[in-house]
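Novice: Predicted model and sequence follow; I will ask about them next.
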Amino acid sequence: MVADLVAQAGVPLQRIGIAGTTRESFTVNELSTGKQFRFVLQGPELSDLEQAQCLDLVRAGAAGAQFVVASGSLPPGVPSDWYQRIADVCEDVGTPLILDTSGGGLTHVKSGVFLLKPSIRELRECVGQELRTEAEQFAAAHDLIGCGVSQAVLVSLGGDGALLATPGHSQRFSAVQVQAGSGVGAGDAMVAAIAVGLARGWPLNKSVRFGIAAGAAMLLTPGTATCTRPDVERFFEAVAEPVDIAAGEG
């Protein structure tokens, strides 16, 4: 069913058949309180052969790609260093990797990432610190760069915008003020739009602004509906240029 939906959307795909059933998740909006509850069910366990097929397909696709985007939590049966293996493949073929993951999938990545995009919660879990201040958040992001994990780290802050750390630079991005709606897919839309911007040859900070616009546009959509291009472009015009943060500020 997932493959059919992707094909109907006109997106080229290469499907790897697995023995298990695709993981399901669903969201409940409680009308009386306005709260949203998300239920993510455990996915199927992947066999060693299925994992090997995935890596083979990534290697083949990465060889001719401008960028590789890897995202999501790791399914049962997949080793915790799975994304490091993806990073190694991308490094071998010379294709930049954009990574958006959490938990063990994040903490076991040691090198080879071009852009790492954790949420503030995921960054805290990764470094094992509370990171109460902006200065501490930037310091943690720069530590990941200094250790060779990633060339750049983008920390998404939800309604508070985002922080971008690159070698020698720290930039703060403001969020677009949008009436709160369904946040389902906002982070994924942000990553997708950043990849689009980079593929267009835009600098990273302009691509991040495009990503913030796409994430904001997702808040206008109900349920799992995708955002619209006019909304993304309208918000893109509203995203302010980032603020450079001097060392010691925050």
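Specialist: Perfect, thanks for sending it.
Novice: only C-alpha atoms for contact and neighbour calcs from this point on.
Specialist: Fine.
Novice: list the buried ones in whichever helix or strand L57 is part of?
Specialist: Using DSSP states H and E, L57 falls within helix 48-62. For helix 48-62, a neighbour-count test (16 or more other CA atoms under 10 Å) marks 50-51, 54-55, 58-59, 61-62 as buried.
Novice: other SSEs contacting the helix or strand immediately after it in the chain?
Specialist: Counting by DSSP H and E, the next helix or strand C-terminal to helix 48-62 is strand 68-71. Packed against strand 68-71 by the contact rule (3 or more CA pairs under 8 Å, 6 or more residues apart in numbering; DSSP states H and E) you find strand 97-100.
Novice: Tell me the helix or strand right after the strand it packs on.
Specialist: helix 103-107.
Novice: just checking, next helix/strand downstream of that following helix?
Specialist: In N-to-C order, the element after helix 103-107 by DSSP H and E is strand 113-116.
Novice: Now tell me what touches that following strand from outside.
Specialist: 87, 96-100, 149-154 (CA atoms under 8 Å, 6 or more residues apart in numbering).
Novice: Kindly supply the PyMOL command isolating those of those residues that are buried.
Specialist: Of the contacts of strand 113-116, the buried ones can be selected in PyMOL as follows, counting by 16+ other CA under 10 Å:
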select buried, resi 87+96+97+98+99+100+149+150+151+152+153+154
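Novice: can you list the contacts of strand 113-116 in a markdown table and add distance to P230?
Specialist: Converted to a markdown table, these look like this (distance: CA to CA, whole Å):
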| residue | distance to P230 |
| --- | --- |
| A87 | 34 |
| P96 | 29 |
| L97 | 28 |
| I98 | 25 |
| L99 | 27 |
| D100 | 26 |
| V149 | 36 |
| S150 | 32 |
| Q151 | 32 |
| A152 | 29 |
| V153 | 28 |
| L154 | 25 |
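Novice: which among the contacts of strand 113-116 gets closest to A192?
Specialist: Nearest to A192, judged by CA to CA, of the contacts of strand 113-116 is I98 at 9.8 Å.
Novice: just curious, which of the buried residues of helix 48-62 is nearest to V191?
Specialist: A62 (17.5 Å).
Novice: was I right about L106 contacting V127?
Specialist: No - judged on CA atoms under 8 Å, L106 makes no contact with V127 at a distance of 10.1 Å.
Novice: okay, the two: which has more neighbours?
Specialist: More neighbours surround L106 than the other of L106 and V127, with 24 against 14 (other CA atoms under 10 Å).
Novice: gap between the residue lying closest to that one once chain neighbours are set aside and F37?
Specialist: Leaving out its chain neighbours, the residue that sits closest to L106 by CA to CA, 6 or more residues apart in numbering is C126, at 6.7 Å. Distance of C126 to F37, given as CA to CA, to the nearest Å: 24 Å.
Novice: The structure to be compared is supplied as follows:
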Amino acid sequence: MTTLTLQDVHITLAGAPIVTGVDLTAASGRFVGIIGPNGSGKSTLLRAVYRHLPLTRGSITVDGEDLWRLTPRRAAQLVAALPQETRSDFDVTTWEMAAMGRTPHKRPFASDTAEDTKIVSDALAHAGVAHLAHRRYSTLSGGEKQRVLLARALAQQAPVLVLDEPTNHLDVRHQFELLDLVTSTGVTVVAALHDLNLAAAYCDHLYVLAEGRVVTDGPPPDVLTPRLVRDVFGIDAHVTSTPGTDTPHLIFRPGR
């Protein structure tokens, strides 16, 4: 059982408050989505969870362990991330990029074990990029890179997975394949999503951010209402249900 808990999280950048007083809980094995307009603080909040941005105040814990009080190695054993953009300053292969996920579980400069090799192979296969193992990462398309980075996160075998706009650069088919794969892992997932219909289809619980604060949270049918969409995103939407389910489906209408 692995639960991620954010309590009273504040993040200030260049003297400006970006995230203010966020409380969030992602219970074990649940898929928690963070939605909100551009500039609402979604990515900033997630960067603090995977320790790329420090907190100004508050705490982030995994089963009671304060991530910001742990060694980087221990924190990486608990939280894996698929960020929006990942630069590679080295001419590495797809295999080498995915194998970086094993770093938190190895001693410095240690060679890959047979177990490491199997874990990386399985991760590449699950992400649908095993056939790219010997390609240079820099030569891949945006969508291929995204799936390789997911393989790296899977190889890390952390109980919490953080995804920042994971369907960027993916066509419709691969958007669904990636999120199907993520939900099948059984890990605790926190994801920032810009596609509200994908959020409705895959998330167990949604948190809505606006101007760095949580406006509301709850199951998708309770959160994704026409009024919420209009007030937060500034667009009118008709909300219906996906046939045979209670999953909300939003049809947007331009203008107000």
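Specialist: Everything's here; your move. This structure is a prediction, so every number in the text was calculated from the model and none was measured.
Novice: Quick TM-score on the pair, please.
Specialist: Superposed pair, TM-score by TM-score structural alignment, normalised by the length of the first structure: 0.28. Supporting alignment: 138 aligned residues with a CA RMSD of 6.7 Å.
Novice: the helices in the second structure, which residues?
Specialist: Ranges of helices in the second structure, per DSSP state H, are 42-49, 72-78, 94-99, 114-126, 142-156, 172-184, 196-202, 220-223, 226-228.
Novice: winner for burial among the ones you listed?
Specialist: Of the helices of the second structure, the one with the most neighbours on average (mean count of other CA atoms under 10 Å) is helix 142-156, at a mean of 25.
Novice: which secondary structure elements does it contact?
Specialist: Counting by 3+ CA pairs under 8 Å, 6+ apart, helix 142-156 of the second structure packs on strand 79-82, helix 94-99, helix 114-126.
Novice: hmm, try it at 10 Å
Specialist: helix 72-78, strand 79-82, helix 94-99, helix 114-126, strand 160-164, helix 172-184 (3 or more CA pairs under 10 Å, 6 or more residues apart in numbering; DSSP states H and E).
Novice: what's the closest of the ones you listed to H10 of the second structure?
Specialist: The nearest among these, by CA to CA, is strand 160-164 at 18.5 Å.
Novice: which residues touch L97 of the first structure?
Specialist: Applying CA atoms under 10 Å, 6 or more residues apart in numbering, we find L97 of the first structure in contact with 62, 66-70, 86-91, 112-116, 150-151, 195.
Novice: Tell me the spacing between it and A87 of the first structure.
Specialist: 7 Å.
Novice: which neighbours do the two share?
Specialist: 68, 70, 112-114, 150.
Novice: Tell me the buried residues within those.
Specialist: 68, 70, 112-114, 150.
Novice: how about the residues you listed in CSV, adding distance to A139 of the first structure?
Specialist: Shown next, in CSV, are those (distance: CA to CA, whole Å):
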residue, distance to A139 of the first structure
V68, 27
A70, 25
G112, 20
V113, 18
F114, 18
S150, 14
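Novice: The first structure: helices as residue ranges?
Specialist: Taking DSSP H as the criterion, the first structure carries its helices at 2-8, 48-62, 82-93, 103-107, 120-127, 134-146, 186-199, 204-218, 229-238.
Novice: Can you say which of those is packed in most?
Specialist: Most buried of those by mean neighbour count (mean count of other CA under 10 Å) is helix 204-218; its value is a mean of 26.
Novice: Tell me which other helices or strands that one touches.
Specialist: Going by 3+ CA pairs under 10 Å, 6+ apart, helix 204-218 of the first structure lies up against strand 150-156, strand 162-166, strand 169-173, helix 186-199, helix 229-238.
Novice: Please repeat the previous calculation with a cut-off of 8 Å.
Specialist: So helix 204-218 of the first structure, by 3+ CA pairs under 8 Å, 6+ apart, packs with helix 186-199, helix 229-238.
Novice: Output the ones you listed as a markdown table; include the columns distance to A216 of the first structure.
Specialist: Formatted as a markdown table, these follow (distance: least, CA to CA, whole Å):
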| stretch | distance to A216 of the first structure |
| --- | --- |
| helix 186-199 | 7 |
| helix 229-238 | 7 |
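Novice: List the contacts of T117 of the second structure.
Specialist: So T117 of the second structure contacts A99 (CA under 8 Å, 6+ apart).
Novice: could you redo the last one with a cut-off of 10 Å?
Specialist: Contacts of T117 of the second structure (CA under 10 Å, 6+ apart): 95, 99, 102, 123, 155.
Novice: Can you add distance to R47 of the second structure and give these back as TSV?
Specialist: Formatted as TSV, the contacts of T117 of the second structure follow (distance: CA to CA, whole Å):
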residue	distance to R47 of the second structure
W95	25
A99	22
R102	20
A123	23
A155	20
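Novice: nearest to L179 of the second structure, of the residues you listed?
Specialist: Closest to L179 of the second structure, out of all of the contacts of T117 of the second structure and judged by CA to CA, is A123, at 14.7 Å.
Novice: State whether that closest one and M97 are indeed in contact, as I suppose.
Specialist: No - contact criterion CA atoms under 10 Å: A123 of the second structure and M97 do not qualify, at 11.6 Å.
Novice: Need the residues touching each of these two.
Specialist: Joint contacts of A123 of the second structure and M97 (CA under 10 Å, 6+ apart) are 148, 151-152.
Novice: which helices and strands does the helix holding L57 of the first structure pack with?
Specialist: Helix 48-62 of the first structure packs on strand 68-71, helix 82-93, going by 3+ CA pairs under 10 Å, 6+ apart.
Novice: Put together TSV for those, with distance to R229 of the first structure on each row.
Specialist: TSV is the format used below for these (distance: least, CA to CA, whole Å):
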stretch	distance to R229 of the first structure
strand 68-71	21
helix 82-93	30
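Novice: A213 of the first structure is nearest to which of those?
Specialist: Closest among those, using CA to CA: strand 68-71, at 18.8 Å.
Novice: Which member of the buried residues of helix 48-62 of the first structure is positioned nearest F210 of the first structure?
Specialist: A62 (23.6 Å).
Novice: so the closest one touches C90, yeah?
Specialist: Yes - A62 of the first structure lies in contact with C90 (CA under 10 Å); the separation is 6.4 Å.
Novice: Right, I'll leave it there.
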